[in-house]
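Visitor: Coordinates for the following, if possible.
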Amino acid sequence: MKSSIATRPGNSLVTLDEGELRKLGLTAADLAEISQVAMRIQPENPLTVSEFGRDVGEHTSRYADSLLDQVRNRDLDVAGEKLSAVVHVAKRMNLGVLSDKRSRLPIVGPLVDRIRLRSGRIVGEFDSTRQQIDSLVREVEATQSGIRERNAGLEDMHVGVREEHRLLGIHVAAGKMRLAEVRAQLVQLREGGQGDIQAAHEVADLETVATNLEKRINDLMVLQHSALQSLPMIRLIQSNNQMLADKFHTVREITVPAWKRQFMLKLTLNEQRNAVELADTIDNTTNDLLKRNAALLHRNSVETAKANQRLVIDVDTLREVQTTLIKSVEDVIRIHHEGIQSFRQAEAQIESMRSDLQAKLSRTPAAGTVSYQEAA
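Guide: This next block holds a predicted model:
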């Protein structure tokens, strides 16, 4: 089945079938508009060919540039950075801090200091962290609102691109229809103007128009296909935006409150754990103290009993003292005896030396010498 347009170059009737219309995204209802657009192309005026469909192409290019701006827009990166900041703040919360106050309890005081949870400081840190998270969540909400607004703009863009796709199809169909008319006119001119110089010039001019028109039709077909490609791109960006907006909603409504609840549960569980650890430590310390005191009592009692039953002076001490005393007396007597014997021996030796000296000095001297006694 074919749909025809009442435009006749000479006696020929140019028609477009419905299959070709569907390829261009058109229907039979668009035939009247196609006919009107086709009438803008005047074969005798080459300027109408070069400008054919240019306004629609420029409009489509602007949509494409806007779409690329949406793809390159950094708001999504900023939103991701804010979401990462929320996670970083949550991870930074310190649940293991201890009390700055020192316990004055003896023995177990240092244990209490090491185990006690700094509840006041943790609550303060939690409040500060909660404020940071709330502030970041508010920024995420603003980004979320911006994403939703952008999706609404993308929806308008989608409608506009679809219309541009249709208009480009109408121009392509009109151009093809007009091109067919020009080619039919060329056939008539060639058949009826053989040998006519004027007819030859008309054929050459009309061939140039046909070539340029075919090139323009091809350009418009490329633009139409580009517009067709933009439609799924817009839907994909909208889908990504919607998923990101839903993710931010989940973070704000579910994740952050869950963090806060789990933090409070963690605080309570830490307090319970530390209380149990402190109780066990105290019990262990008590048992250890009892055992050490019992051992000390036994040792002191035994040593006290032994000290109480002991003589003022041990017999062994008296025996040792007496032995030493007797030995001292004996040694003194022995030394005296040895001294007397030594004196007697010395006296005898001195007497012998004296006699010997006397004898030597009293010997008869030689002639001319004087004895020691005479000299004396």
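Visitor: only C-alpha atoms for contact and neighbour calcs from this point on.
Guide: Fine.
Visitor: quick one: residue 121 and residue 269, what's the gap?
Guide: In this view, residue 121 and residue 269 are 16 Å apart by Cα to Cα, to the nearest Å.
Visitor: So for those two, which residue has more residues nearby?
Guide: residue 121 (16 against 12; other Cα atoms under 10 Å).
Visitor: Please enumerate the helices of the stretch 151-300 of the chain.
Guide: Taking DSSP state H, counting those that start in this stretch as the test, the helices found in the stretch 151-300 of the chain are 197-250, 256-309.
Visitor: which one of the ones you listed is the most hemmed in?
Guide: Neighbour counts (mean count of other Cα atoms under 10 Å) averaged over each of those peak at helix 197-250, with a mean of 17.
Visitor: Specify the angle between that one and helix 256-309 in degrees.
Guide: 30 degrees (axes from the mean of the first three to the mean of the last three Cα atoms, to 10 degrees).
Visitor: okay, now the closest residue to residue 199 other than its chain neighbours: neighbour count?
Guide: Closest residue to residue 199 apart from its sequence neighbours, by Cα to Cα, 6 or more residues apart in numbering: residue 193 at 5.3 Å. Look at residue 193: counted by other Cα under 10 Å, it has 14 neighbours.
Visitor: Could you do residue 157 as well?
Guide: Using other Cα under 10 Å, residue 157 has 19 neighbouring residues.
Visitor: Okay, it and residue 40: tell me how far apart.
Guide: Distance from residue 157 to residue 40, by Cα to Cα: 28 Å.
Visitor: Likewise for residue 96?
Guide: To residue 40, residue 96 is 80 Å away according to Cα to Cα.
Visitor: Comparing the two, which residue is more hemmed in?
Guide: Neighbour count, other Cα under 10 Å: between residue 96 and residue 40, residue 40 has more, with 16 against 13.
Visitor: Another for comparison:
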Amino acid sequence: MNEIEPTRQEEITRLAAAISLKDPGTILRFGAGAQSRAQAAADAMLEGAQNRETGEAGQTLSSMLTALKGFDVTTLAEKPSFFQRVFTRAGAEVTAITQKYEGVRGQIEAIGDKLDTHRTKLLEDVERLERLYVATLDWFHALADHIAAGDLVLKQTDEEMIPRLVAEAEDPEKPLAPQQLRDARAARDELERRVHDLRLTRQVAMQALPSIRLIQENDKALASKIQSVLANTVPLWRQQLAQALAIHRMRQAGQAVKTATDLTNKLLVANAETLRSGNAEARKELERGTFDMEAVKQANAALVGTIEDSLRIADEAKAQRRTAEAELAKCEQEIRRALTAATSRERNMAARPM
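Guide: Below you'll find the model as predicted:
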């Protein structure tokens, strides 16, 4: 009795007072109400398992991730091959990607609405399971009180009633004492069996508590994952598409600038050569003297400088693009690492004992 909390002592005393070894009915009824909660708890667990949104929510979440992976926007940022440049009209690839995106976006939005509904139902299940946990915990304490009350009566019977009846059974003036001793021992054994049954039922209640918590934690984890996908994955996917389109347009603009620069250099060379040829022929016919090569050398030096500047600028631009790609990959890795660390913290917190 010293191990029982003082706040429950009064309830245990009341339950013990309700047991009478002279009334078999009190023994049969003892703890019946507490044991009946086992059926109610089992029904609640079964109903929760049958009506659970976890399976369907998981399938819906997988459908969204499949749709997102199936629409790979990273290929748009890759440099097109020679045949792609020859057989694809300018802007046609971007138009096709945009049209495909519009179709996939409709699917994503529909799946997102469905996932949000699942998340709401999962959170409702979490609250319902919390109430079930509290009720099961009360049931566990009620069984513990009955067991303590039964042990109290058994102790009093073994230490007081049985020794007294044994002494009376040896008294020849009390011929009914032996029968009373036998009845008391039979009632005592029946009460011990009832207490044992209550212990088994309490074990069932104890096993139900972690089961409820496990289902509840799974629901919370899935609801959190759905929230993360809706709040992070989908917006990042759209952002990646926007970046890929922007990079594709920048590459097209760079190609146009390069073409114009190449044409300018070609014209400059052609003009210089034409000037040189015409000047030579004119000087030959008019003066039949030496050629003025200084102008040709200056034009050639300017041409070479122009070509070298163009190549240097092109190389710098390529290096800048490679640096930008590396920085983007690094940023994406940092985001993934942060998300992975947050998931690990949530699992560690969930794994802590209650």
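Visitor: Quick check: TM-score for this pair?
Guide: Remark: TM-score between the superposed chains equals 0.63 [TM-score structural alignment, normalised by the length of structure 2]; 256 aligned residues with a Cα RMSD of 3.2 Å.
Visitor: of all the helices of the stretch 151-300 of structure 1, which lies closest to residue 128 of structure 1?
Guide: Of all the helices of the stretch 151-300 of structure 1, it is helix 256-309 that lies closest to residue 128 of structure 1, at 12.2 Å by Cα to Cα.
Visitor: For that closest one, name the packing helices and strands.
Guide: helix 109-115, helix 119-192 (3 or more Cα pairs under 8 Å, 6 or more residues apart in numbering; DSSP states H and E).
Visitor: need the ones you listed in TSV with distance to residue 69 of structure 1, can you?
Guide: Formatted as TSV, those follow (distance: least, Cα to Cα, whole Å):
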stretch	distance to residue 69 of structure 1
helix 109-115	57
helix 119-192	11
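Visitor: closest to residue 315 of structure 1 out of the ones you listed?
Guide: helix 109-115 (51.6 Å).
Visitor: What's residue 144 of structure 1 aligned with over in structure 2?
Guide: Alignment note (TM-score structural alignment): residue 144 of structure 1 maps to residue 119 of structure 2.
Visitor: quick one, what contacts that match?
Guide: Residue 119 of structure 2 is in contact with 57, 222, 223, 226, 227, counting by Cα atoms under 8 Å, 6 or more residues apart in numbering.
Visitor: for the first one, what are its contacts?
Guide: Residues touching residue 57 of structure 2, when contacts are defined by Cα under 8 Å, 6+ apart, comprise 115, 118, 119.
Visitor: Alignment lookup: residue 156 of structure 2 to structure 1.
Guide: In structure 1, the residue matched to residue 156 of structure 2 (TM-score structural alignment) is residue 181.
Visitor: Report the central residue of structure 2.
Guide: Nearest residue to the geometric centre of structure 2 (Cα atoms, centre = their mean): residue 225, 2.8 Å.
Visitor: how far away is that one from residue 266 of structure 2?
Guide: For residue 225 of structure 2, the distance to residue 266 of structure 2 - Cα to Cα - is 59 Å.
Visitor: same thing with residue 274 of structure 2?
Guide: Counting by Cα to Cα, the gap from residue 274 of structure 2 to residue 266 of structure 2 is 12 Å.
Visitor: what do you get for residue 97 of structure 2?
Guide: Shown here: residue 97 of structure 2 relative to residue 266 of structure 2, a distance of 36 Å by Cα to Cα.
Visitor: neighbour-wise, which of those two wins?
Guide: Taking other Cα under 10 Å, residue 97 of structure 2 and residue 266 do not tie; residue 97 has more neighbours (17 against 14).
Visitor: That one matches what in structure 1?
Guide: Match for residue 97 of structure 2 (TM-score structural alignment): residue 122.
Visitor: quick one: that match and residue 92 touch, right?
Guide: No: Residue 122 of structure 1 is not in contact with residue 92 according to Cα atoms under 8 Å; the separation is 12.0 Å.
Visitor: counterpart of residue 46 of structure 1 in structure 2?
Guide: Match for residue 46 of structure 1 (TM-score structural alignment): residue 24.
Visitor: what's near enough to touch that match?
Guide: For residue 24 of structure 2, the contacting residues are residue 187, by Cα under 8 Å, 6+ apart.
Visitor: Relative to residue 190 of structure 2, how far out is it?
Guide: Residue 24 of structure 2 sits 9 Å away from residue 190 of structure 2, going by Cα to Cα.
Visitor: Then residue 25 of structure 2?
Guide: Going from residue 25 of structure 2 to residue 190 of structure 2 by Cα to Cα gives 11 Å.
Visitor: Kindly report the same for residue 131 of structure 2.
Guide: The separation that residue 131 of structure 2 has from residue 190 of structure 2, given Cα to Cα, amounts to 35 Å.
Visitor: Residue 96 of structure 2 now?
Guide: From residue 96 of structure 2 to residue 190 of structure 2 the distance is 82 Å (Cα to Cα).
Visitor: thought the residue nearest to residue 199 of structure 1 was touching residue 200?
Guide: Yes: contact status for residue 193 of structure 1 versus residue 200: in contact at 7.2 Å, counting by Cα under 8 Å.
Visitor: Now the helix or strand where residue 61 of structure 1 lies: buried residues?
Guide: According to DSSP states H and E, residue 61 of structure 1 maps onto helix 54-72. Within helix 54-72 of structure 1, the residues scored as buried using 16 or more other Cα atoms under 10 Å are 54, 56, 57, 60, 63, 64, 67, 70.
Visitor: need the contact list for the alignment partner in structure 2 of the second one.
Guide: Meaning residue 56 of structure 1. Matched by TM-score structural alignment, residue 56 of structure 1 corresponds to residue 34 in structure 2. With contact taken as Cα under 8 Å, 6+ apart, residue 34 of structure 2 is in contact with 139, 142, 143.
Visitor: thinking again about what came up before, the match of residue 156 of structure 2 - how many residues pack around it?
Guide: Residue 181 of structure 1, neighbours per other Cα under 10 Å, totals 22.
Visitor: try residue 21 of structure 2
Guide: Residue 21 of structure 2: 21 neighbours (other Cα under 10 Å).
Visitor: out of everything not next to it in sequence, what's closest to it?
Guide: residue 187 (5.5 Å).
Visitor: again with residue 256 of structure 1
Guide: residue 133 (7.9 Å).
Visitor: That neighbour against residue 86, yeah?
Guide: Yes: counting by Cα under 8 Å, a contact exists between residue 133 of structure 1 and residue 86, whose distance comes to 5.7 Å.
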